[in-house]
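Trainee: From the sequence below, what's the structure:
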Amino acid sequence: MKYAYTILYVEDVKKTMSFYENAFGFQNKFITPEHDYGELLSGETTIAFASHSLGNSNLKKGFKQLSIHEEPNGIEMAFTTENIETDFKNALAVGAVEYESITQKPWGQKVGYLRDINGFLIEICTPIKH
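Mentor: Sure, this is the predicted structure:
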């Protein structure tokens, strides 16, 4: 078995993909002609987005739609970088919201938290040095 996708359900797939391209440098891998599903080139595991309407058609029992105006869910995506301060500021400049400022952890790693334009929690961190 292999972990293949993380799919985030969002209001506007095309707008969200554009945000991730501009904020983090990921590239568009695929988007449906209806713009209700799209994938980014993001490394080993694909980050994908599906519209709320597609989510409602796939998940007959429903799902909780995330809001930037509520506390984030207890899950995050983590992106590693050697240029944390620059990348953190760049994401803020294109619409991310700071959730926790960058701090240095006792093991030497730097970590900061953002929320994307939909309210999803994103950790920006330096790689852990072993």
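Trainee: C-alpha only now, for contacts and for neighbours.
Mentor: Will do.
Trainee: Who's the closest spatial neighbour of E85, skipping the chain neighbours?
Mentor: Nearest in space to E85, with sequence neighbours left out and distances taken as C-alpha to C-alpha, 6 or more residues apart in numbering, is I102 at 7.8 Å.
Trainee: Here is a second sequence; please produce its structure as well for comparison:
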Amino acid sequence: MAELPSCEKIESLSVNCDYNFNIGSEHIGQQCAANKSDEKLPSVRGIEDIGVRYGYTVVFVKDVGLSLSFYRDAFGLQPKYVDERRTWGELDTGSAIIAFTPLHQRDATIACGVQEHDASIPPINVAIGFLVEGCKSEGLEDDKNVTTRVQSVQKVYDRAIDIGAVPVQAPEMKPWGQIVAYVRDPDGVLVQLGSLVKRSK
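Mentor: Next comes the predicted model:
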């Protein structure tokens, strides 16, 4: 694996990628419900013997090595793999794989082209979501627990900005009980930082 510059780690906090967050999901869900009809979904017949599972999120970036270094330095996520030519790199997130590949790879593999991330304009409606494991939510919160969770997300948010992220939204409590913040990485990719929330069964 190609060597990357050394860095200092985030102390006492754990950050992992557990999901990809679609900013427009609520709107899309409402739109789908409004357009719901009696039509049946197409049958999956013919692929029963084929296994399909989520593999990774691919982010097209200007420089794979710099992106790996940013996510390592900002969030403490170590590179899992990077090829010698730095045309492909992966982060060790513990659950889902985030992979980086150069913009020219996109041009070579996607004939129709895609919208490029640009920090000078509003981000597209997809974000990489990181969970901050500074303090787990266990249903109803006392004031001390909420303060600890806010401070944990704030620390990671501040650290990311120090490393080169662009602030989008400072940490705030959401109606569903999660502390959420947003930044953009050096390529303009939207990143969500959120506290853990215990989901009701």
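Trainee: Now the TM-score, please.
Mentor: The TM-score (TM-score structural alignment, normalised by the length of the first structure) is 0.94; 130 aligned residues with a C-alpha RMSD of 1.1 Å.
Trainee: returning to what we had before: mind checking what the residue nearest to E85 of the first structure lines up with in the second structure?
Mentor: Counting by TM-score structural alignment, I102 of the first structure lines up with P171 in the second structure.
Trainee: For its match, give its distance to V150 of the second structure.
Mentor: Per C-alpha to C-alpha, to the nearest Å, P171 of the second structure is found 7 Å from V150 of the second structure.
Trainee: coming back round to it: help me confirm that the match of I102 of the first structure comes into contact with A181.
Mentor: Yes - P171 of the second structure is in contact with A181 according to C-alpha atoms under 8 Å; the separation is 4.2 Å.
Trainee: For the most centrally placed residue in the second structure, pull up the helix or strand it's in.
Mentor: The centre of the second structure sits closest to I128, judged by C-alpha atoms, centre = their mean, with a distance of 1.6 Å. Secondary structure from DSSP states H and E places I128 of the second structure in strand 126-132.
Trainee: Tell me the buried residues in whichever helix or strand comes after that strand?
Mentor: The helix or strand immediately downstream of strand 126-132 of the second structure is helix 143-163, counting by DSSP H and E. Buried residues in helix 143-163 of the second structure, counted by 16 or more other C-alpha atoms under 10 Å: 146, 149-160, 163.
Trainee: list the buried ones in the lengthiest strand in the first structure?
Mentor: If each strand of the first structure is counted by residues according to DSSP state E, the longest one is strand 97-104. For strand 97-104 of the first structure, the neighbour count (16+ other C-alpha under 10 Å) marks V97, E98, I102 as buried.
Trainee: looking at it, the last one is touching E123, isn't it?
Mentor: If I follow you right, that is I102 of the first structure. No - at 9.7 Å, I102 of the first structure and E123 do not qualify as touching, with contact defined as C-alpha under 8 Å.
Trainee: for the first structure, what's the longest helix?
Mentor: helix 13-24 (DSSP state H).
Trainee: Specify the angle between it and strand 76-80 in degrees.
Mentor: If you take axes from the mean of the first three to the mean of the last three C-alpha atoms, to 10 degrees, helix 13-24 of the first structure sits at 40 degrees to strand 76-80.
Trainee: check the fit of helix 13-24 of the first structure onto the second structure and give the mean distance.
Mentor: Here the mean offset of helix 13-24 of the first structure against the second structure after fitting is 0.5 Å, by mean C-alpha distance after the TM-score superposition for the first structure.
Trainee: which part of the second structure lines up with that helix?
Mentor: With TM-score structural alignment as the criterion, helix 13-24 of the first structure aligns to 64-75.
Trainee: And the spatially closest residue to N22 of the first structure that is not a sequence neighbour, how far from M1 of the first structure?
Mentor: Of all residues not flanking N22 of the first structure in the chain, V94 sits nearest, at 6.9 Å (C-alpha to C-alpha, 6+ apart). Counting by C-alpha to C-alpha, the gap between V94 of the first structure and M1 of the first structure amounts to 36 Å.
Trainee: Likewise for I7 of the first structure?
Mentor: For I7 of the first structure relative to M1 of the first structure (C-alpha to C-alpha), the value is 18 Å.
Trainee: of these two, who's got more company?
Mentor: A direct count of neighbours by other C-alpha atoms under 10 Å for I7 of the first structure and M1 places I7 higher, at 15 against 3.
Trainee: I'd say the more buried one and T45 touch.
Mentor: No - assessed by C-alpha under 8 Å, I7 of the first structure is found out of contact with T45, at 10.6 Å.
Trainee: and the angle from the strand holding I128 of the second structure to helix 143-163?
Mentor: Orientation check (the same axes, to 10 degrees): strand 126-132 of the second structure against helix 143-163 gives 130 degrees.
Trainee: helices or strands next to strand 126-132 of the second structure in the packing?
Mentor: strand 15-22, helix 143-163, strand 190-195 (3 or more C-alpha pairs under 8 Å, 6 or more residues apart in numbering; DSSP states H and E).
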